[in-house]
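**Student:** sequence? don't have it. structure:
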């Protein structure tokens, strides 16, 4: 089948590789343009860009699509059977959605209509959902509102991290898109009720609000690391929290209840297990506390 692949981050790479290995003709790979990264701020291609070059596939990196008639014509000229989209990062205009014969098929990391939007994996952990999954949908102009072709669920365990769930869903998405292309299942409209939205995350989403319940904060730690990262402020520094555990404890929210990093929350307490200062290595709490005091009674920001 003649395809275009449209994706940018690590999540999309397994699907690109699976399509290539299955023998599909990938006429073009679309991804975000290279951007400055690292200490030297060197122009760096995204993960899909790097994978496409490794596979010898042609890459296109338009900065915008919405009102670019030349891009629309170039896309239509590819004469595609379908386009596969996975976390691309740009909105596809109607002219591009309608160009492939079987439309544009999206690999979405949730059980639609729950968690439409930019950060569905994070949102599922934050909400304490028991499961999430992959939906293959045919795209339309609405935000993740198109009809569904295939869906598969995966449980979210009590210790699930966003990275582990991300990797499992990326592999699942690669398997399901191959099935969708081979089987061409009937499209089923999404239910009208039950839609929820997962907006794009910002750095401030990682600030730990100690007035929240400890269970909610522990989920936030698992959901938002490595990015945007969860943190508190103390002693003029922003300290990242990389792992934590819910424990019993009461006190004014943000107050340290012992000398081993147990913090009172709105309900229960949170034991900080792994921490990191700016520019330093991540350390287990016992080692971290040898060089950064978090004494009983202090209040964290």
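**Tutor:** Alright, I've got the coordinates. Bear in mind that the values here come from a model prediction, so they are computed numbers and not experimental data. Numbers count the residues shown, from 1 in each chain.

**Student:** okay, CA-based contacts and neighbour counts for the rest of this
**Tutor:** OK.

**Student:** wait, residue 260 sits on residue 286?
**Tutor:** Yes. Look at residue 260 against residue 286 with Cα atoms under 8 Å: they come within range, at 7.3 Å.

**Student:** between these two, which one's more packed in?
**Tutor:** Each of residue 260 and residue 286 has its neighbours counted (other Cα atoms under 10 Å); residue 260 has more, 17 against 14.

**Student:** residue contacts, the more buried one?
**Tutor:** 271, 285-286, 289, 294-295 (Cα atoms under 8 Å, 6 or more residues apart in numbering).

**Student:** repeat that with 6 Å
**Tutor:** Applying Cα atoms under 6 Å, 6 or more residues apart in numbering to residue 260 gives no contacts.

**Student:** Same question for the one 5 residues further on.
**Tutor:** Listed by Cα under 6 Å, 6+ apart, the contact partners of residue 265 are 210-211, 213-214, 253.

**Student:** Quick one, which of these are buried?
**Tutor:** Burial by neighbour count, 16 or more other Cα atoms under 10 Å: within those this picks out 210, 213-214, 253.

**Student:** Check the gap between residue 111 and residue 224 for me.
**Tutor:** 20 Å (Cα to Cα, to the nearest Å).

**Student:** With residue 141 instead?
**Tutor:** Residue 141 is 29 Å from residue 224, by Cα to Cα.

**Student:** same question, residue 40
**Tutor:** 26 Å.

**Student:** Please compare the first structure with the one that follows:
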């Protein structure tokens, strides 16, 4: 049970390992692209390539017929990774070994919809994958296995997405093969990572440079970090924190290299940017066609 690209390696790993996959559940096809054609999600597409049956219910909570169809599959386990629909109790209880979730954090830290981005924003030194037996709470079920990976100073959400997706595929195979005992999650240290909105990408120049650098990396590729330049949005695709200029107002461009004053007296140098409707460019290339003199205010 999964939908986005993050879920595909687990599906392929289960299939390659010889597990009998009774069905693949994915979110329904949705309009996409310029023509807004109905397009299957990545898991749906992968399942079709593998010749697996696909079910795409629009909802599950009150659909008794769907609950019965799920139970009739006679599952040993259901593997759930970024599915996007809440499983009601009749479905959680149907598989013999339960519904096993591949969650992209070291639970109980960063429960919720955006754990990868939350780990970068918080300045965590590591993150990882937890295999959890699902209950009716939000990522509160007992844990079976964990695997950690460091968060490097230049890691973006896209970097961690790919790394954690691969780790999750490996770890779910171990969980199914080893059937490890489940341990309850401690409540100490539990945090919640809500679903991201586009506004989460806005840079607040009153924040410290290190925090803004983390936001740029956490919001890549979606929703993307941005600021305002002359009343229009400017996307920030990459940046680096640097020493600033004492007394400079936050959001002020300090020099010709797009070094911008931040709230802690340090600066964030914008290294890759994009104007609306234009191609992404390295800062040096961008500045050759779009002069931004020192003293310009961003925000």
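**Tutor:** In hand now; what should we look at? All figures in this text were calculated on a predicted structure; none of them were measured in a lab.

**Student:** from the buried ones among the contacts of residue 265 of structure 1, which single one is nearest residue 94 of structure 1?
**Tutor:** The closest of those to residue 94 of structure 1 turns out to be residue 213 (Cα to Cα; 44.0 Å).

**Student:** Please pull up the equivalent of that closest one in structure 2.
**Tutor:** With TM-score structural alignment as the criterion, residue 213 of structure 1 lines up with residue 208 in structure 2.

**Student:** Settle this for me: its match is touching residue 264, isn't it.
**Tutor:** Yes. At 4.8 Å, residue 208 of structure 2 counts as touching residue 264 under the criterion of Cα atoms under 6 Å.

**Student:** Could you double-check that residue 148 of structure 2 sits in contact with residue 128?
**Tutor:** Yes. Taking Cα under 6 Å as the definition, residue 148 of structure 2 is a contact partner of residue 128 at 4.1 Å.

**Student:** So between the two, which is more surrounded?
**Tutor:** residue 128 (24 against 15).

**Student:** tell me the contacts of residue 114 of structure 1?
**Tutor:** By Cα under 6 Å, 6+ apart, the residues touching residue 114 of structure 1 are 195-196.

**Student:** which element is it on?
**Tutor:** In this structure, residue 114 of structure 1 sits in neither a helix nor a strand according to DSSP states H and E.

**Student:** what do we get in structure 2 for it?
**Tutor:** Using TM-score structural alignment, residue 114 of structure 1 pairs with residue 109 in structure 2.

**Student:** Where does the helix or strand containing residue 239 of structure 2 end up in structure 1?
**Tutor:** Using DSSP H and E, residue 239 of structure 2 falls within strand 232-242. Residues 237-247 of structure 1 are matched to strand 232-242 of structure 2 when aligned by TM-score structural alignment.

**Student:** swap in stretch 59-78 of structure 2?
**Tutor:** Going by TM-score structural alignment: stretch 59-78 of structure 2 matches residues 64-83.

**Student:** which outside residues touch the matching stretch?
**Tutor:** With Cα under 6 Å, 6+ apart as the criterion, stretch 64-83 of structure 1 contacts 2-5, 93, 96, 99-104.

**Student:** coming back round to it: if you count what's nearby, which of residue 141 and residue 224 of structure 1 comes out ahead?
**Tutor:** More crowded of residue 141 of structure 1 and residue 224, by other Cα under 10 Å: residue 224, with 24 against 12.

**Student:** Show me what that one aligns to in structure 2.
**Tutor:** Residue pairing (TM-score structural alignment): residue 224 of structure 1 is matched to residue 219 of structure 2.

**Student:** and after the strand holding residue 239 of structure 2, which helix or strand comes next?
**Tutor:** strand 259-261.

**Student:** Where in structure 1 does the helix or strand following that following strand fall?
**Tutor:** Using DSSP H and E, the helix or strand that follows strand 259-261 of structure 2 towards the C-terminus is strand 267-275. Structural correspondence for strand 267-275 of structure 2: residues 269-277 of structure 1, per TM-score structural alignment.

**Student:** so where in structure 1 does the longest helix seen in structure 2 end up aligned?
**Tutor:** Scanning structure 2 for the helix with the most residues, using DSSP state H, yields helix 157-178. Mapped onto structure 1 using TM-score structural alignment, helix 157-178 of structure 2 spans residues 162-183.

**Student:** So for the matching stretch, what gets flagged as buried?
**Tutor:** For stretch 162-183 of structure 1, burial by neighbour count (16+ other Cα under 10 Å) applies to 162-163, 165-166, 169-174, 176-178, 180-181.

**Student:** Out of these, which is nearest to residue 220 of structure 1?
**Tutor:** For the buried residues of stretch 162-183 of structure 1, the nearest to residue 220 of structure 1 is residue 162 (9.8 Å; Cα to Cα).

**Student:** my read is residue 71 of structure 1 is in a strand, agree?
**Tutor:** No. Going by DSSP: H, G, I helix; E, B strand; the rest coil, the assignment for residue 71 of structure 1 is helix, not a strand.

**Student:** Of the contacts of residue 265 of structure 1, which are reproduced in structure 2?
**Tutor:** Contacts conserved in structure 2 for the contacts of residue 265 of structure 1, using both residues aligned by TM-score structural alignment, their matches' Cα atoms under 6 Å: 210-211, 213-214, 253.
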